[in-house]
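> Predicted model and sequence below, questions to follow.
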Amino acid sequence: MMVRPPSIEEAYNWMLEHLESGALTPTELSRALGTDLSQRVLLFLNYLVAQGLVTRTSTGRQVSYASGRTAEITRLLQTQAQAEAKGKPIEAPEITGIPEALVISAPLSLADKVTMLRDRYPTLTILDMKTAFKELLGSARRKLLLALPFLELDGLMYFTDEIVGLGRRGAVVHLLTRELLLPRQSGYSYHQKLKAFAKFIDLYASGGGDRQQVAVRDYTIRIGAASDESLLYEGIHQKMVVADGKRAYIGSGEIRAASFISNGDVGVIHVGRKAQFWQDYFNLFWSEADVVPYTFFQESIG
């Protein structure tokens, strides 16, 4: 008989119980909650540290969290639960103050070795790729920038709730990609890519957002004549997620299932001034890219 994994609310309650009884360590979190939930709780703990509600102590290579203000944390969680009861899903806390992080993804065959490696660096904030993307998409309030050269439907399905939430909040979304208007080939993969971008926009709209708030642009420049078999292209290859100009993911992984389950991918999350630089870097390409209207997807997909 399979044991049902705890919900995020149950995970937060477990966190509170252990904060009340003494110090809590990342190792204890991982053992009790599993990788995905423990990383979400750890991110929330670091948010609480930034808000002064939790104390983070480092002793050598060991990190622990403690708090004498669990009543205030409980009220914060109750406020979120009330919002959920009114039909508004629990949103990630504001991202201000959450520390920088390393972001990783590895094939399942290396899972045990990756866990051992992470345990050797307990003072570092290390996030799973999927968890990092969920937190960034789920916490952007005003503007989200995404550089996605190879967006795929199978990866998009991991983040349906977060994209619907962007529409609910009315956040502006900029999607930067390549080879939509000038594809090298227009076969199955190309049409799946078109469907992925259209699906993103439709998910946003299903949350009550205006499709016009999601802008798509294509940075692709042909070098040489179209008839030249050795035709070269300039295009984006960077993978980026910038949330409200405050946090920015830069790395090799993007919204593709392979980046979460089968590839070795890495990245970093920068905050503050570094995140502002990455926002400006994104905008260098955005300002030179061609607009791809929603009607283009409708007409191309049929």
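Thanks, I have the structure now.
> Only C-alpha atoms from now on, for both contacts and neighbour counts.
Noted.
> give me the number of residues near residue 181?
14 (other C-alpha atoms under 10 Å).
> Checking my notes, it in a strand, right?
No. Secondary structure of residue 181 (DSSP: H, G, I helix; E, B strand; the rest coil): coil, not part of a strand.
> That one touches residue 218, doesn't it?
Yes. Using C-alpha atoms under 8 Å, residue 181 is in contact with residue 218, at 6.9 Å.
> need the strands for the stretch 51-200 of the chain, in chain order.
55-59, 62-66, 101-105, 126-128, 143-147, 172-177 (DSSP state E, counting those that start in this stretch).
> Off-centre distance for the longest helix belonging to the chain?
Longest helix in the chain, counting residues (DSSP state H): helix 188-206. Centre-to-centre, helix 188-206 and its host chain are 18 Å apart (C-alpha atoms, centre = their mean, to the nearest Å).
> I'd guess residue 270 is in a helix, am I close?
No. Going by three-state DSSP, the assignment for residue 270 is strand, not a helix.
> thinking again about what came up before, which residues are in contact with each of residue 181 and residue 218?
residue 292 (C-alpha atoms under 8 Å, 6 or more residues apart in numbering).
> Would you indicate which residues of the helix or strand that contains residue 11 are buried?
Here residue 11 sits within helix 8-21, counting by DSSP states H and E. By 16 or more other C-alpha atoms under 10 Å, the buried positions in helix 8-21 come out as 11-12, 14-16, 18-19.
> The nearest residue to residue 128 once chain neighbours are set aside - how many residues pack around it?
Spatial nearest neighbour of residue 128, excluding adjacent residues (C-alpha to C-alpha, 6 or more residues apart in numbering): residue 104 at 5.3 Å. For residue 104, the neighbour count with other C-alpha under 10 Å is 24.
> Go ahead and confirm residue 104 touches residue 265.
Yes. Using C-alpha under 8 Å, residue 104 is in contact with residue 265, at 5.9 Å.
> The structure to be compared is supplied as follows:
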Amino acid sequence: MNSEKLNQWVVDTFEKNGQIGNELDNVSSDDRESINFLLNYLVSAGFVKSEKIGTRINYVVQDLDKIKEFLGLNKKTEIISSLQDSTVINLPLSMHEKLISLKKNYSDLNIIELKDVFKKLLNSASDEVLIASPFIEIDGIAYILDELIDSASRGVSFKILTRDVLVKKSYNNTHTKKIKAVLKLYELFDQYQSNPNAFMEIRDFGEEVSDSHLNKLHYEGIHQKLMIVDKKYAYVGSGEIRSPSFLSNGESGYLTTGRQAEFWYDFFDIFWSNSKPVSKDFSFTL
């Protein structure tokens, strides 16, 4: 499910049952991760109460109207008439009213929310999408799921650059979400791509640098967050394909076009050319 459907599922289930517990057994494991993140965030905001019953956690609704307002279910999708140089931001959902006020005070500027920019960029792609997302996670894909599928079905190719996928280390939950994201992206592309000449390739740029005695000196890795489309448009900023970037974090960046986009394309290519491919049959014991 995409993020809008996930949000609606949460609200509908709360309206019907007043709580969410066993109902999570009826959704896919990927959707369950996204829903759990959202539910725990609603708990922290005070709109939902969590109760542990045995080994299971039940989420009991406290203020359904506030949740609907919080998730912006009645909010109209922001229409971006064309891709142009813009300021890109995200505020935590709890600060939504402040976001509205900020945009109103600077109505002379092109201010766009992060999720809307990612959606618009993907919808505008006709040839190639480059993404640098060092901490990409499976639950973030839900926010741009429809746009990823549509792009693949139009024959768009993808180059996705991340880090720490191939490194041999003890994986924590964040790494597990990243591995799942990589596998899900390949799965979606193979399922929906329509052009045999189009491709998706995911690469890993991250390496420990040691001296001749194998003493670790430092770590080289990507930290930039980019989305570049057709070498014409580029998003540069702090936000990336993770639930926190769309839901609970403050993020900032900008959308640029023309020669600036060409610069970021070449900047991306420097890292891409020195990265290691992550094959489709990459496997890891999760």
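Noted; the coordinates are in hand. Here the structure is a predicted model, which is why all the values come from computation and not from measurement.
> Could you report the TM-score for this superposition?
For these two chains in superposition, a TM-score of 0.69 is obtained (TM-score structural alignment, normalised by the length of the second structure); 213 aligned residues with a C-alpha RMSD of 2.4 Å.
> picking that back up, distance to residue 37 of the first structure for the buried residues of helix 8-21 of the first structure - can I get that in CSV?
Formatted as CSV, these follow (distance: C-alpha to C-alpha, whole Å):
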residue, distance to residue 37 of the first structure
11, 7
12, 9
14, 11
15, 11
16, 14
18, 15
19, 17
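> what's the closest of these to residue 280 of the first structure?
Nearest to residue 280 of the first structure among the buried residues of helix 8-21 of the first structure is residue 12, at 36.1 Å by C-alpha to C-alpha.
> Am I right that the closest one is in contact with residue 40?
No. Applying C-alpha under 8 Å as the test, residue 12 of the first structure and residue 40 come out as separate, 9.5 Å apart.
> I'd guessed residue 156 of the first structure sits against residue 200; true?
Yes. Using C-alpha under 8 Å, residue 156 of the first structure makes contact with residue 200 at a distance of 7.4 Å.
> circling back: what's the overlap in contacts for residue 104 and residue 265 of the first structure?
residue 129.
> what are the ranges of the helices in the stretch 51-200 of the second structure?
64-71, 96-105, 114-124, 145-153, 173-192 (DSSP state H, counting those that start in this stretch).
> do you know which of those helices lies nearest residue 208 of the second structure?
Closest among those, using C-alpha to C-alpha: helix 173-192, at 16.9 Å.
> Give the other helices and strands that the closest one contacts.
helix 145-153, strand 200-204 (3 or more C-alpha pairs under 8 Å, 6 or more residues apart in numbering; DSSP states H and E).
> Where does it end up in the first structure?
Per the alignment by TM-score structural alignment, helix 173-192 of the second structure matches residues 188-207 in the first structure.
> Centre of the chain to that stretch, how far?
With C-alpha atoms, centre = their mean as the basis, stretch 188-207 of the first structure stands 18 Å off its chain's centre.
> Give the buried residues for it.
190, 192-207.
> what's in contact with it?
150-153, 156, 160, 163-168, 180, 183, 210-211, 214, 294, 297-298, 300-301.
> picking up where we left off before, report the aligned residue range of the second structure for the helix holding residue 11 of the first structure.
Using TM-score structural alignment, helix 8-21 of the first structure pairs with nothing in the second structure.
> tilt between that helix and strand 62-66?
Per axes from the mean of the first three to the mean of the last three C-alpha atoms, to 10 degrees, the angle that helix 8-21 of the first structure makes with strand 62-66 is 90 degrees.
> Check which helices and strands helix 8-21 of the first structure sits against.
Packing partners of helix 8-21 of the first structure (3+ C-alpha pairs under 8 Å, 6+ apart): helix 35-50, strand 62-66, helix 70-85.
> Reformat these into TSV and put mean neighbour count and distance to residue 259 of the first structure next to each item.
Formatted as TSV, those follow (neighbours: other C-alpha atoms under 10 Å; distance: least, C-alpha to C-alpha, whole Å):
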stretch	mean neighbour count	distance to residue 259 of the first structure
helix 35-50	19	15
strand 62-66	19	29
helix 70-85	14	30
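> Minimum distance to residue 228 of the first structure: which of those has it?
Per C-alpha to C-alpha, nearest to residue 228 of the first structure of those: helix 35-50, 48.3 Å.
> what's the angle between the closest one and strand 101-105?
Going by the same axes, to 10 degrees, helix 35-50 of the first structure makes 170 degrees with strand 101-105.
> Pull the distance from helix 35-50 of the first structure to the chain's centre.
14 Å.
> Same check on stretch 75-94 of the second structure?
On the basis of C-alpha atoms, centre = their mean, stretch 75-94 of the second structure sits 15 Å off its chain's mean C-alpha point.
> what residues does that stretch touch?
Identification of contacts with stretch 75-94 of the second structure by C-alpha under 8 Å, 6+ apart yields 45, 70-71, 99, 109-114, 116-117, 120-121, 233, 237, 245-257.
> sorry, back to before: would you turn the helices and strands packed on helix 8-21 of the first structure into JSON lines with distance to residue 223 of the first structure?
JSON lines is the format used below for these (distance: least, C-alpha to C-alpha, whole Å):
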{"stretch": "helix 35-50", "distance to residue 223 of the first structure": "44"}
{"stretch": "strand 62-66", "distance to residue 223 of the first structure": "53"}
{"stretch": "helix 70-85", "distance to residue 223 of the first structure": "52"}
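> Compare these and give me the one nearest residue 284 of the first structure.
Checking those against residue 284 of the first structure by C-alpha to C-alpha gives helix 35-50 as the closest, at 30.8 Å.
> Find the helix or strand that residue 222 of the first structure is a member of.
Counting by DSSP H and E, residue 222 of the first structure is found in strand 220-223.
> Now that strand on the second structure. Mean distance?
On superposition with the second structure, the mean distance recorded for strand 220-223 of the first structure (mean C-alpha distance after the TM-score superposition for the first structure) is 1.3 Å.
> Any buried residues in that strand, and which?
220-221.
> Can you tell me what residue 135 of the first structure aligns to in the second structure?
Alignment note (TM-score structural alignment): residue 135 of the first structure maps to residue 120 of the second structure.
> element containing the residue in the first structure sticking out farthest from the centre?
Of all residues in the first structure, residue 227 has its C-alpha farthest from the mean position, at 39.8 Å, by C-alpha atoms, centre = their mean. Residue 227 of the first structure is part of no helix or strand, with elements assigned from DSSP H and E.
> Alright, I will stop here.
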